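**Student:** Got a predicted model here, sequence first, then my questions.
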Amino acid sequence: MRKWVRNMREFWIIFKQAFATKARTKSFIITTAIVIAGIFLLANITTIIDKFGGEDSAGDTLPVITEDGAVVQRLADQLKAMGEETVPEVSDEPRNVLDDQVKEGDIDAYLVLASGGGTIDAEYVTEDSMDFGFPMMVQEALQSIQTEMRAESLNLSPAEAGALFEPVAFSQTTLSDSGKTEEELNQARGLVYVLMFLIYFAVIMYSSMIATEVATEKSSRVMEILISSVSPVKHMFAKVLGIGSLGLLQMALFGVFGYIALKTSSAMSELSEGAFSFFGFSDINVMTIVYAVVFFLLGYFLYAVLAALLGSLVSRTEDVQSLIMPMTMLIVIAFIIAVTGLGTPDAAYVKWTSYFPFFAPLVMFLRVGMLDLPLWEPILSIVIMILTIAVLGWFGARVYKGGVLMYGPSRSLKDLKKAVQLGKE
């Protein structure tokens, strides 16, 4: 009993040291602060643009050169119905004067409009070649007006004109047990992509952090002092759990502040009704979040143990990145497979790679988020990952035990055999 208490005390001392040391570093604090500030910036980007954009858009006007004032009025009514506050107004100024005003920044753009015989010819003049949103809205409004004008010339009633452009009633039905409707896929796709990116970001960042931390302790000879009082195996798992807990805390901070930013943002209601709702963030599936947490934890521990193993083979921090490159490539390949599988989550290559333990955190999560899978499939993938973590932990502990005592330049992964042999002695 005393031995178990002593072991736990030593474990928690290293755990707290790993957690507190990284939490107090300037890089961690600055990175966390920058990401949180970025979240609030993105959540309030429309408000910031409006404040620095000069005059309120409600007072903006669009000068129009035309001889048909009736079309301009219809354009104004159409834009208002589309929710646009910019008001088109007939201008008496010639084109060269309006060109100068655009170049000097007095106006953003102007419109040259000609109509006749049920046809509208329009030219939108602006200095900014990247201005796409408002011109497309104007084009759409003019298209609607032209359709109405041609219907009037054919003596069609509004109902008859509307019937001509009524969309085809088309729906897609899938007979697959794991299939979802296109609307359900679209709603799940955005949420799954964001959570996949978080898993990818966290796994690759914190695993690299562990490898660098182990290499730093070896290069400063601190490791020799640590392993003289604590077993290398205990040190490895305490380090993995300590930095992993720090990662969970950082992800939780991002989530909490992201939620606060969206709730306090003036654009929140618009996001909920528009793209925010379209991509599934207004109706989050609880099981998707559960699977995200499960695969995040399993993916982290899988790559963290591997990172600690590789970090123990390195005596200089400069060699860390080159030695963990194969591990980094695994998670990058998994992310590429998952991203390409967003459009076809039921593809054969996505299905089979979702059972490969180093790809499963992203690829199987993609499948459970996008498809209605039988329960045994994610369970099987989770079991395979747990077994891999156990085997890797057992082997990693043996390598770590000898690796932390190895100094000198690291040549390659061939040092694994030397580390195992040294750990037996």
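**Tutor:** It's in.
**Student:** From now on I want contacts and neighbour counts done on CA atoms only, so please keep to that.
**Tutor:** OK.
**Student:** now the strands: where do they sit in this protein?
**Tutor:** All strands of the chain, identified by DSSP state E, fall at 61-65, 87-90, 109-116, 119-126.
**Student:** just how off-centre is the third one within its chain?
**Tutor:** Going back to what we said before, that points to strand 109-116. A distance of 42 Å separates the C-alpha centroid of strand 109-116 from that of its chain, computed with C-alpha atoms, centre = their mean, to the nearest Å.
**Student:** And the contacts of it?
**Tutor:** With C-alpha atoms under 8 Å, 6 or more residues apart in numbering as the test, strand 109-116 has contacts from 62-68, 71, 98, 102, 120-127.
**Student:** For the strands of the chain, give me CSV that also has distance to residue 311 and mean neighbour count.
**Tutor:** Compiled in CSV, the strands of the chain are given as follows (distance: least, C-alpha to C-alpha, whole Å; neighbours: other C-alpha atoms under 10 Å):
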stretch, distance to residue 311, mean neighbour count
strand 61-65, 62, 21
strand 87-90, 63, 20
strand 109-116, 58, 18
strand 119-126, 56, 15
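**Student:** another one to put next to it:
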Amino acid sequence: MHKFWVVMSQVYKKNARSGSWIFLVLSPLFFLAIAFGIVFYISKTQAPAQVAVVSDVSVVRQALSKQSTSDLRFKPYTSAKKANDALNKEDLDGILTVNAKDDFKSHYVARDNGQTVETSTLVAALSGLKLSSTAAAMKLTPAQVKALTAPPTVTSKTVAIEDGKQVAKSNTAQLMNHGLALVSMVLILMVTMVYGSILAQEIATEKGSRIMEILLSSVSATTQFFGKLAGIFALLLTQLVIYVIAGVIGWQFLKNQTMVAGLLKQVDLSILASGTTAMIALFFIIGTLTYSVLAALTGSLVSNQEQVQQAVMPITMLGMIGYFITIAAQANDSTLAQVTSYVPFLNVFVMPTQMSLGRASMGQAWVSVGISVVFLALFTFFTVAVYRNNVLVYSGSGLWQSMKTSFSIWKAERGVAKK
């Protein structure tokens, strides 16, 4: 066990200190910080649009000025000439002329290089004034006006069909779970490609330098295999922990922003503790482990660093296939999506999406998990055997030939063992 921890720590420390891994971890945080900084700067420095209100009724001018918001400010003007002079000096972004005596017919002049004001915003502001004016002319009471303008109430709910019955689903929960499934898919794709490449590079480097012959004299191939796998997995966990810490720190700033606070009121974050969310996280873990073992397998089949791209190719191809099937599954529940929900390597992409869309039950997800766990155990056992037999093979003839060589060695060992 001591040798296992030594191999794991060496793999972890070597990669954690490398400039490429540090750049890999910090670059997303750096670009996110720049993006949020730009958005924050624009939101703080951008002044509200200045719109002059010219009307033949002073009450209209004053009423509109009271409807000013953080994005739009109405400024009352007593004459069109003063408003046009201010527009010519670029002190205004537009002029709204309101003829209250002629059914509130209005005309808006916008400055070409000024801030854009949507016509719908102006219509909404004038609608309230027109309604009040019409109600006063018809001598309607406030209660009558409220009853007249109250919109009809429409309630809605989302249901999923499970075993021929309708089961209520939360709209917010479905959106959140769908978002988590997409995030999980992208993360698995990125993790498998990046860390699969690191693991394959780790094995290929040692084979190319012929140092494996020295290492195997003190540490068994099986111990090295699991030590390297654990070291790379610890590296991934370190990156995730760094992102969680950065997220917690950033959240202290973002939660006080007006836009974020508005979004939080529409989202129930308690659904993150749902069974679907836990299942998505479980598929992420299984997917990461399965593709890591695949990376170790393909990495052991190459002879030097120059062949690492060959080792990463199967990982990339499987990942992209799963990605495109998932994208297609969002449009319709095809037979391909249903079948691949149970196929190892692909189900970690497809099944979370099927669950989030209400097309797969929790029982079906557990069946897919069971298949994946059994496959992962058998695949790991197979990969360890290939790694042990092929770790000292330097044929340099490609993945397929290396696999045939490894299989021949395995058959020979089995024959000797039987005798």
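**Tutor:** The structure has been received and is ready for your questions. These figures come from a predicted structure and were not determined experimentally.
**Student:** picking that back up, let's have the strands of structure 1 in TSV, adding distance to residue 241 of structure 1.
**Tutor:** Listed next are those as TSV, based on distance: least, C-alpha to C-alpha, whole Å:
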stretch	distance to residue 241 of structure 1
strand 61-65	60
strand 87-90	60
strand 109-116	58
strand 119-126	57
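**Student:** quick one: which of those is nearest residue 205 of structure 1?
**Tutor:** strand 119-126 (43.9 Å; C-alpha to C-alpha).
**Student:** angle of the closest one against strand 61-65?
**Tutor:** Interaxial angle of strand 119-126 of structure 1 relative to strand 61-65 (axes from the mean of the first three to the mean of the last three C-alpha atoms, to 10 degrees): 130 degrees.
**Student:** Give me the mean distance between strand 119-126 of structure 1 and structure 2.
**Tutor:** For strand 119-126 of structure 1, the mean deviation from structure 2 after alignment is 3.6 Å (mean C-alpha distance after the TM-score superposition for structure 1).
**Student:** thinking again about what came up before, which stretch among the strands of structure 1 comes nearest residue 154 of structure 1?
**Tutor:** Closest to residue 154 of structure 1 of the strands of structure 1, according to C-alpha to C-alpha: strand 119-126, at 13.2 Å.
**Student:** Tell me the residue in structure 1 that is farthest from the middle.
**Tutor:** When each C-alpha in structure 1 is compared with the mean C-alpha position (C-alpha atoms, centre = their mean), residue 155 comes out farthest, at 52.3 Å.
**Student:** Pull the number of nearby residues for residue 302 of structure 2.
**Tutor:** Residues near residue 302 of structure 2, counting by other C-alpha atoms under 10 Å, number 34.
**Student:** what's near enough to touch the aligned partner of it in structure 1?
**Tutor:** Residue pairing (TM-score structural alignment): residue 302 of structure 2 is matched to residue 314 of structure 1. Neighbouring residues of residue 314 of structure 1 by C-alpha under 8 Å, 6+ apart: 215, 218, 320, 323, 403, 406-407, 409-410.
**Student:** picking up where we left off before, let me know the distance separating the residue farthest from the centre of structure 1 from residue 133 of structure 1.
**Tutor:** Distance, residue 155 of structure 1 to residue 133 of structure 1, by C-alpha to C-alpha, to the nearest Å: 34 Å.
**Student:** and the contacts of residue 314 of structure 1, which of them are in helices?
**Tutor:** Within the contacts of residue 314 of structure 1, residues falling in helices by DSSP state H are 215, 218, 320, 323, 403.
**Student:** Test my guess that the fourth one contacts residue 412.
**Tutor:** What that stands for is residue 323 of structure 1. Yes. The pair residue 323 of structure 1 / residue 412 is scored as a contact, 7.0 Å apart, by C-alpha atoms under 8 Å.
**Student:** Pick out whichever of the two has more residues nearby.
**Tutor:** residue 323 (20 against 12).
**Student:** For residue 236 of structure 1, see how far away the more buried one is.
**Tutor:** 18 Å.
**Student:** Give the aligned equivalent of residue 185 of structure 1 in structure 2.
**Tutor:** With TM-score structural alignment as the criterion, residue 185 of structure 1 matches residue 174.
**Student:** Quick one: residues contacting that match.
**Tutor:** 356-358.
**Student:** which one of those has the most neighbours?
**Tutor:** residue 356 leads the contacts of residue 174 of structure 2 on contacts (other C-alpha under 10 Å) with 24 neighbours.
**Student:** For residue 352 of structure 2, see how far away the residue nearest the centre of structure 2 is.
**Tutor:** Nearest to the geometric centre of structure 2 sits residue 183, at 3.3 Å (C-alpha atoms, centre = their mean). Per C-alpha to C-alpha, residue 183 of structure 2 is found 10 Å from residue 352 of structure 2.
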